[in-house]
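Asks: Here is a sequence together with a model predicted from it:
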Amino acid sequence: MRTIDLSPLYRSFIGSDHLASMIDAAARNEKQNTYPPYNIELLEEDKYRITMAVAGFAKDNVVIEVVENTLIISGSKEQAPDESRKFLHKGISERNFERKFQLGDNVKVLSADLENGLLHVDLERVVPEAKKPRRIEIGSQLFENK
């Protein structure tokens, strides 16, 4: 993965050092935490899907929560060593995990499904009418003077 130099952000965002720090911290955290792998897909203009590879985990082992604007997906399994099994190669990880995704304002989780070792979480950004752009015709009067 390429390293991104974020120092120009610190120079150009006056009073927004917090934003640049969050981006920098997210980039560092992404390098450390790579399990389980996931994709983020744009399905339509305001619809998204997170697909996460959770091989070996059943529905009962995976918990999906939304706390404020953070989507938290965690998986845990009983880690009892099985002495009867002898692996020549063990490439399928069975460790517990927790992934956090920062959701934008007005992003809602629609559904979640676990099929063939892939967890699909569908999201939609719902913009309220008050925040949608409006076209104002020239010569129109928006407010009545009383």
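Replies: Yes, it's here. Numbers count the residues shown, from 1 in each chain.
Asks: contacts, neighbours, all on C-alpha from now
Replies: Fine.
Asks: Can you report how many residues lie near residue 19?
Replies: Neighbour count of residue 19, defined by other Cα atoms under 10 Å: 13.
Asks: Can you give me the buried ones in the strand or helix carrying it?
Replies: Taking DSSP states H and E as the definition, residue 19 sits inside helix 17-32. Using 16 or more other Cα atoms under 10 Å as the test for burial, helix 17-32 gives 20, 24.
Asks: Past it, which element shows up next along the chain?
Replies: strand 38-44.
Asks: After that next one, heading C-terminal, what element do we hit next?
Replies: Going down the chain from strand 38-44, the next helix or strand is strand 47-53, by DSSP H and E.
Asks: Second structure follows, compare the two:
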Amino acid sequence: MNRSILFDSPFLLGFEHTRSLIERAAKAAAESYPPYNVEDRGDGGLRITLAVAGFSPDQLSVSVEDRQLTVTGKRDGGARPEEAYLHRGIAARGFARSFVLADGMVVEGASLEHGLLHIDLARPEPEVRIQQIPIRTAG
């Protein structure tokens, strides 16, 4: 992937992690299967819904690593030799779809119903931290 000229500025030091996040998001945006929706549930909560018709729960995996949510679907072998399709419009391929999560976003859970995989996300209110800094005197 080409490096962003914006992040090559000598005035932006220590932003390598931000560059990496942007590159990961751009790669995820290029994926097109399976189709998905992102809903705002209010109070900072989101729901991602993926159309995963034909996948069973044991063929799906949802994981989070380094603020990247990854959903994978693995098919076992596909069509059996005795099946003869006149038209095959339902995709039977595996997939991996990724979403970059903001700081503080947590996955609350995932559920599969009627061929739709729902993944619920929340952004809990950050804990207020007050730090007292001791003042030293010279000498």
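Replies: Structure received. Keep in mind that this is a model prediction, so the values were computed, not measured.
Asks: So after superposing, what's the score?
Replies: Overlay of the two chains. TM-score (TM-score structural alignment, normalised by the length of the second structure): 0.75; 130 aligned residues with a Cα RMSD of 3.0 Å.
Asks: related to what we said a few turns ago, how much distance is there from the helix holding residue 19 of the first structure to the middle of the chain?
Replies: Per Cα atoms, centre = their mean, to the nearest Å, the displacement of helix 17-32 of the first structure from the mean C-alpha position of its chain is 15 Å.
Asks: and if you look at stretch 86-98 of the first structure?
Replies: 24 Å.
Asks: which residues sit in contact with the residue nearest the centre of the first structure?
Replies: In the first structure, the residue lying closest to the centroid (Cα atoms, centre = their mean) is residue 101, at 3.0 Å. Shown in contact with residue 101 of the first structure (Cα atoms under 8 Å, 6 or more residues apart in numbering): 70, 71, 72.
Asks: neighbour-wise, which of these leads?
Replies: With neighbours taken as other Cα under 10 Å, the top of these is residue 71, carrying 17 neighbours.
Asks: In which helix or strand does that residue reside?
Replies: Residue 71 of the first structure belongs to strand 70-75, assigned by DSSP H and E.
Asks: May I see the contacts of residue 101 of the first structure arranged in JSON lines, with distance to residue 131 of the first structure as well?
Replies: JSON lines is the format used below for the contacts of residue 101 of the first structure (distance: Cα to Cα, whole Å):
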{"residue": "70", "distance to residue 131 of the first structure": "22"}
{"residue": "71", "distance to residue 131 of the first structure": "23"}
{"residue": "72", "distance to residue 131 of the first structure": "27"}
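Asks: Who's the closest spatial neighbour of the equivalent of residue 53 of the second structure over in the first structure, skipping the chain neighbours?
Replies: Superposed on the first structure with TM-score structural alignment, residue 53 of the second structure falls opposite residue 55. If the residues on either side of it in the chain are set aside, residue 55 of the first structure comes closest to residue 117, at 4.4 Å by Cα to Cα, 6 or more residues apart in numbering.
Asks: from memory that neighbour sits against residue 62, does it?
Replies: No - judged on Cα atoms under 8 Å, residue 117 of the first structure makes no contact with residue 62 at a distance of 11.5 Å.
Asks: between the two, which one's more packed in?
Replies: Neighbour comparison, residue 117 of the first structure and residue 62: the larger count goes to residue 62, with 18 against 13 (by other Cα under 10 Å).
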